[in-house]
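# only geometry, no sequence info:
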């Protein structure tokens, strides 16, 4: 979690990260090291970042980030998480 703490903050208190920084941070939750983030691994990231209620509430957003509905957030689907990150993880993903 220390990685997030070094990120810049916006005026509303959200962390600012590039997409690559966000990918690196999220991969810390890849418990089986398969290079993909499962729904349960993403829920764990939300739980640790925002609390249990946010994890439960975020279920549909997690599922909508998984564009091909295979149960994992693959490398090409990380961009789908930008809205999710702002809403549940209090992170702003910079787009460039």
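On my side now, so go ahead. Everything quoted here is computed from the prediction, not taken from an experiment.

# alpha carbons only for contacts and neighbour counts from here, please
Will do.

# Identify the residues contacting stretch 31-39?
26-27, 29-30, 41, 62-63, 71-75 (C-alpha atoms under 8 Å, 6 or more residues apart in numbering).

# so which two of those are the farthest from each other?
27 and 63 (17.8 Å; C-alpha to C-alpha).

# Next up, the contacts around the spatially most central residue of the chain.
Centroid-nearest residue in the chain: residue 85, 5.1 Å away (criterion: C-alpha atoms, centre = their mean). Residue 85 makes contact with 91-93 under the criterion C-alpha under 8 Å, 6+ apart.

# roughly how far apart are it and residue 27?
Look at residue 85 and residue 27: by C-alpha to C-alpha, to the nearest Å, they are 14 Å apart.

# now swap in residue 56 and tell me
For residue 56, the distance to residue 27 equals 21 Å [C-alpha to C-alpha].

# Looking at those two, which is more packed in?
Shown here are residue 56 and residue 27; by other C-alpha atoms under 10 Å, residue 27 has more neighbours (18 against 12).

# here comes the other one, which I'd like you to weigh against the first:
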């Protein structure tokens, strides 16, 4: 099950990369900007949504994960993810297929802002 203590809320304001203050600080020359998720962060987030612990991600678990990372169309993203990463076409993402899923999600460009 997903534990919110493991990950920051992705749509929460993070500290400025220049001065360390909260977003929209007034002392920085450059504006604060969203930080892209790393592949490792994407993998940890996705794995945290394996709610039944079977080592696979179902459509609902994927939908919950996409919703969590801020997808505006989580059902569509699930369909695209399964199309690209579900090699055996069983409707689940297994551990062996996780690399393809992580690549797809990472290429979508989700950020921490």
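Looks like it arrived, so ask away. The shown structure was predicted, so the numbers you read here are calculated from the model rather than taken from an experiment.

# now what about the TM-score between them?
TM-score for the superposed pair, counting by TM-score structural alignment, normalised by the length of the first structure: 0.66. Supporting figures: 83 aligned residues with a C-alpha RMSD of 2.6 Å.

# Just name the closest of the contacts of residue 85 of the first structure to residue 51 of the first structure, please.
After measuring the contacts of residue 85 of the first structure against residue 51 of the first structure - C-alpha to C-alpha - the closest member comes out as residue 91, at 14.8 Å.

# So that closest one sits against residue 16, correct?
Yes. The criterion here is C-alpha atoms under 8 Å, and residue 91 of the first structure meets it with residue 16 at 5.8 Å.

# of those two, who's got more company?
Neighbour totals were compared for residue 91 of the first structure and residue 16, and residue 91 leads with 24 against 20 (other C-alpha under 10 Å).

# Next up, the contacts around the more buried one.
Counting by C-alpha under 8 Å, 6+ apart, residue 91 of the first structure touches 14-17, 85.

# And the strands in the second structure?
Ranges of strands in the second structure, per DSSP state E, are 35-36, 111-112.

# what residues does the first one touch?
By C-alpha under 8 Å, 6+ apart, the list of residues contacting strand 35-36 of the second structure from outside reads 109-113.

# Neighbours of residue 52 of the second structure, how many?
By the criterion of other C-alpha under 10 Å, residue 52 of the second structure has 11 neighbours.

# Show the contacting residues for residue 30 of the first structure.
Residue 30 of the first structure makes contact with 36-38, 41 under the criterion C-alpha under 8 Å, 6+ apart.

# Pick out whichever of these sits closest to residue 51 of the first structure.
residue 41 (14.2 Å).

# how close does the closest one get to residue 62 of the first structure?
10 Å.

# With residue 52 of the first structure instead?
Remark: distance between residue 52 of the first structure and residue 62 of the first structure (C-alpha to C-alpha) = 14 Å.

# neighbour-wise, which of those two wins?
Using other C-alpha under 10 Å as the criterion, residue 52 of the first structure and residue 62 rank with residue 62 on top: 22 against 14.
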